[in-house]
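Participant: quick one, what's the 3D model for this:
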Amino acid sequence: MPDLDTLVEEAKKSELFTTPQLADDMRRFLDQHRPAALALAAEARERGIKTVFFTGSGGSWSAMYSGKYFADRFTTLTTDAQLSYELIWRNPQRLGPDSLVFAASYSGETEDTVAALRFAKEAGAWTVGLANKPDSTIATEADTAIAYESSALYAMPMAAVSLFALEWGRLEGNKEAEEVLAAFDALPDIIAKAFEDCREPSLEIARALLPAQELYCVAAGPLYGLAYKFALTVFMENIRTHGSVIESAEFRHGPAEMLERQHPTMVFLLGTDESREMTQRSIDVAEANGAQVVVYDVADYPGLHPLLAPFVMKVPLQWMVVHSALLRGILDLDDRVFMGRNVLSKGGARWP
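Facilitator: Alright, predicted model coming up:
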């Protein structure tokens, strides 16, 4: 097998190892698409939109979580973040002409999200598609589309819905929302520095985690969506190991009891927002009772706004996952056994 440095350089060509280009992609997104995302908020207010649904599947849903987080925190909007098929199955009574539905899909062809988009349109909702390519089904069938043309399938749609929600809050007079909007300008440089600084430490973490067969990802607040993404759509998908997500406070309501007989491997995302104290409490209990604990601390990234932590914390996590995959003999980071092979999809969808 080639040496690890050679494998890493080859991995940088992977479509789904997005971190090497993330700083440049974020800078370009802010230049090209920030005005459209902000304008959406103003237009939605003019249209009398009362409810916003954020929909997606897998990693796209985890990006939509941030839209709801910011909308709930900074606006008086009624919002929901639903997995794509759940939107259809629940058939919300609020879904109608005075609602807006964000539908996020990197490929723009996700079976679940195409179905949710069409369902929302039939209900009379205003639909906004978030996809990589402008000629995808999601982008062409949505009433409005942001085609971000980047492999950053988590960060770009997350930026779109976060900017939308924050701008809505700003228009309602929320000063903190205005401060968070301004903090976006610092993201590209912080991401670039993190990419350079995290390579070697992440390799050491990957080596330490090599025996692990199950990885729990624990977080809260603005970082919960990122924990969901890595536990359920990265650890299992890219490392091919068991994975699960736990919200920091919920660790106390059942999961902690496993420590009596198990010594799990737990990856904690420690924010600098209001959830920090609770996450630290969970870390302390896990360490004191024999768990193998890895902590990614937002405090290690100066200048990063606490609420924008997911954009940067993705970087060390992805470095760790890339190293873990390579060390486990998974050399093609884009290859999948079931996904994209018409095993999990139906109706001609090119992706689950």
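Participant: contacts and neighbour counts: CA atoms only from here.
Facilitator: Will do.
Participant: show me what counts as buried in the helix or strand Ile191 falls within.
Facilitator: Element membership for Ile191, per DSSP states H and E: helix 187-197. Residues Leu187, Pro188, Ile190, Ile191, Ala192, Ala194, Phe195 are the ones in helix 187-197 that count as buried (16 or more other CA atoms under 10 Å).
Participant: next: stretch 247-260.
Facilitator: Buried-residue list, stretch 247-260, by 16+ other CA under 10 Å: Glu247, Ser248, Ala249, Phe251, Leu259.
Participant: want to throw those residues into JSON lines with distance to Ala220 and secondary structure?
Facilitator: What follows is these, written out as JSON lines (distance: CA to CA, whole Å; DSSP: H, G, I helix; E, B strand; the rest coil):
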{"residue": "Glu247", "distance to Ala220": "5", "secondary structure": "strand"}
{"residue": "Ser248", "distance to Ala220": "5", "secondary structure": "coil"}
{"residue": "Ala249", "distance to Ala220": "8", "secondary structure": "helix"}
{"residue": "Phe251", "distance to Ala220": "10", "secondary structure": "helix"}
{"residue": "Leu259", "distance to Ala220": "20", "secondary structure": "helix"}
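Participant: from the residues you listed, which single one is nearest Ile283?
Facilitator: Of all the buried residues of stretch 247-260, Ile283 sits closest to Ser248, with 9.0 Å by CA to CA.
Participant: OK, contacts around the closest one?
Facilitator: Val218, Ala219, Ala220, Met278, Thr279, Ser282 (CA atoms under 8 Å, 6 or more residues apart in numbering).
Participant: closest to Ser324 among the residues you listed?
Facilitator: The closest of the contacts of Ser248, once distances to Ser324 are taken by CA to CA, is Val218, at 18.7 Å.
Participant: distance-wise, check the closest one relative to Tyr65.
Facilitator: Using CA to CA, to the nearest Å, Val218 is found at 16 Å from Tyr65.
Participant: please apply the same query to Leu4.
Facilitator: On the measure of CA to CA, Leu4 and Tyr65 end up 35 Å apart.
Participant: and those two? Which one has more around it.
Facilitator: Counted by other CA atoms under 10 Å, Leu4 and Tyr65 do not tie: Tyr65 has more neighbours, with 26 against 12.
Participant: and this one, please, so the two structures can be compared:
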Amino acid sequence: MSEELLEKNKKAEIFCIPYAADEIERLIDEKQGQIKEIAEEIHARNPKWLIFVGSGASWCTLYTGQYLMDRYSSLPCAIYWGPELYDRHPCLLTGDAFAILASYSGKTADTLRALEVFKENNVPTLAISKDGKGPLAQQANLLLTYESAALYTSPMAEVVMLLLELMRLRGESLRECEEISGALRKLPSNVRSVLAKSEEVAVRQTDNFKDDSPLWVIAGGALAGFGYQYAYTSIMEYLRTPAIYLHPGEFRHGPLEVLGNEKPAMIHLIGYGGCREYSLMTYEFCKKHGAKVLALDAADYFRTHPVLSPFALFPVFQYFLLYMAQAKGIDLDEYIYMHVVPYKQGEAYF
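Facilitator: Below you'll find the model as predicted:
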């Protein structure tokens, strides 16, 4: 393994865990006033439902918002990838809706096309982006930026802060809002407290999983979006390794038969909420029947509100990505296809 490559990858854009906690802390300090104003404007529009749209890690960030609202608010919500939005074109797509679109670059083609659909149907929009330079930021009705390369944790923190403010204005789940807000304020110190442990686990597990393909990621509840993100936009995108994401509640409805012929390599993410039972049950079944399994339990890192459980496992996955890339000889800043080879004719960025 190349130490030179390891040091280079520690400076890669995707490897943000050394400063992710600082960025969350900064956003809580600097953005609270602006977020409150945006929540007040959304509330004043009296939307009948919220629509979340994103791609890749941005979709996964918004999933946490969807989970939060489903669990604690009576305001109906839906989450879409861009192509699903304009394929379904929901009949409720009117000015009574409000759309929140996320894109790190502000240039994601599918999300920009969704923005056009919203504009055509008079749906007001909020863009969440790294900065205000991209067309998404410039064309949406409202803008919330995070000025950070921590492209998963920073926007996720902002989404949670925004929706908590909206729920307060609606008079919903006020006690829970305070609990989540308190847990959010503790996140920076909690994340910092597990960095050494997370790196140690990642180094050890890299030796166990570096040659396995595909890698299964099993996650549900508040961790479902994070599991999806790690399988498809980390393992496949950055490690160039086939990956499969599956919800633990679905494993026994057919996929368990794979254990009869294969001994798959599986990473089970276990959170604190209602899906914990299914996550543990699926992990134990796979382990018993010969799968190569790794259980990453959020409770083994730090306790937080179930909605925020992705933050507890984010450090270990960042380090796992770092050391797996070193083992595979991959430069985390180099792409072969993404943003290099046009996905369709005339399209430079997707």
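Participant: quick revisit: how about the buried residues of stretch 247-260 of structure 1 in a markdown table, adding distance to Glu43 of structure 1?
Facilitator: As requested, these are exported to a markdown table (distance: CA to CA, whole Å):
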| residue | distance to Glu43 of structure 1 |
| --- | --- |
| Glu247 | 35 |
| Ser248 | 37 |
| Ala249 | 37 |
| Phe251 | 41 |
| Leu259 | 51 |
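Participant: what is the nearest of those residues to Glu149 of structure 1?
Facilitator: Proximity to Glu149 of structure 1 was ranked across those by CA to CA; first place goes to Glu247, at 31.9 Å.
Participant: wait, isn't that closest one in contact with Leu223?
Facilitator: No: the pair Glu247 of structure 1 / Leu223 is not scored as a contact, 9.5 Å apart, by CA atoms under 8 Å.
Participant: before we move on, which element is the aligned residue in structure 1 for Arg71 of structure 2 in?
Facilitator: Using TM-score structural alignment, the equivalent of Arg71 of structure 2 in structure 1 is Arg73. Using DSSP H and E, Arg73 of structure 1 sits in helix 59-74.
Participant: next one: that helix to chain centre, how far?
Facilitator: Its chain's average C-alpha position is 9 Å from that of helix 59-74 of structure 1, according to CA atoms, centre = their mean, to the nearest Å.
Participant: that helix packs against which elements?
Facilitator: If contacts are counted by 3 or more CA pairs under 8 Å, 6 or more residues apart in numbering; DSSP states H and E, helix 59-74 of structure 1 sits against strand 51-56, strand 78-83, strand 99-104, helix 155-171, helix 224-230.
Participant: as JSON lines, these with distance to Arg34 of structure 1 and mean neighbour count would be great.
Facilitator: Shown next, in JSON lines, are these (distance: least, CA to CA, whole Å; neighbours: other CA atoms under 10 Å):
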{"stretch": "strand 51-56", "distance to Arg34 of structure 1": "18", "mean neighbour count": "26"}
{"stretch": "strand 78-83", "distance to Arg34 of structure 1": "21", "mean neighbour count": "20"}
{"stretch": "strand 99-104", "distance to Arg34 of structure 1": "16", "mean neighbour count": "28"}
{"stretch": "helix 155-171", "distance to Arg34 of structure 1": "7", "mean neighbour count": "26"}
{"stretch": "helix 224-230", "distance to Arg34 of structure 1": "21", "mean neighbour count": "25"}
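Participant: okay, those in CSV with distance to Ala145 of structure 1 next?
Facilitator: Output for those, formatted as CSV (distance: least, CA to CA, whole Å):
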stretch, distance to Ala145 of structure 1
strand 51-56, 14
strand 78-83, 19
strand 99-104, 9
helix 155-171, 11
helix 224-230, 23
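Participant: any idea how far Asn121 of structure 2 is from the residue opposite Gln93 of structure 1 in structure 2 once aligned?
Facilitator: By TM-score structural alignment, Gln93 of structure 1 lines up with Cys91 in structure 2. Distance from Cys91 of structure 2 to Asn121 of structure 2, counting by CA to CA: 10 Å.
Participant: looking at the two, which one has more neighbours?
Facilitator: The neighbour comparison of Cys91 of structure 2 against Asn121 (other CA under 10 Å) goes to Asn121, with 15 against 6.
Participant: list the contacts of stretch 272-284 of structure 1.
Facilitator: The contact list for stretch 272-284 of structure 1 (CA under 8 Å, 6+ apart) reads 218-221, 248-249, 251-252, 268-271, 293, 298-299, 306-307.
Participant: off-centre distance for that stretch?
Facilitator: Offset of stretch 272-284 of structure 1 from its chain centre (CA atoms, centre = their mean): 20 Å.
Participant: likewise stretch 184-202 of structure 2?
Facilitator: 17 Å.
Participant: ditto for stretch 65-80 of structure 2
Facilitator: Remark: stretch 65-80 of structure 2 is offset 15 Å from the chain centroid, using CA atoms, centre = their mean.
Participant: for stretch 262-270 of structure 1, same thing?
Facilitator: The chain centre lies 19 Å from the centre of stretch 262-270 of structure 1; the measure is CA atoms, centre = their mean.
Participant: tell me if I'm right that Ser57 of structure 1 and Leu83 touch.
Facilitator: Yes: when contacts are counted by CA under 8 Å, Ser57 of structure 1 is listed as touching Leu83 (5.4 Å).
Participant: next, count neighbours for the match of Arg71 of structure 2.
Facilitator: Arg73 of structure 1: 16 neighbours (other CA under 10 Å).
Participant: contacting residues for it?
Facilitator: Per CA under 8 Å, 6+ apart, neighbours of Arg73 of structure 1: none.
Participant: picking that back up, show me the contacts of Ser248 of structure 1 that map onto helices.
Facilitator: Cross-referencing the contacts of Ser248 of structure 1 against helices under DSSP state H gives Met278, Thr279, Ser282.
Participant: need the contact list for the nearest residue to Gly271 of structure 1 once chain neighbours are set aside.
Facilitator: Excluding the flanking residues, the one nearest Gly271 of structure 1 by CA to CA, 6 or more residues apart in numbering is Val298, at 5.2 Å. Taking CA under 8 Å, 6+ apart as the criterion, Val298 of structure 1 is in contact with Leu269, Leu270, Gly271, Thr272, Leu304, Pro306, Ala309, Met313.
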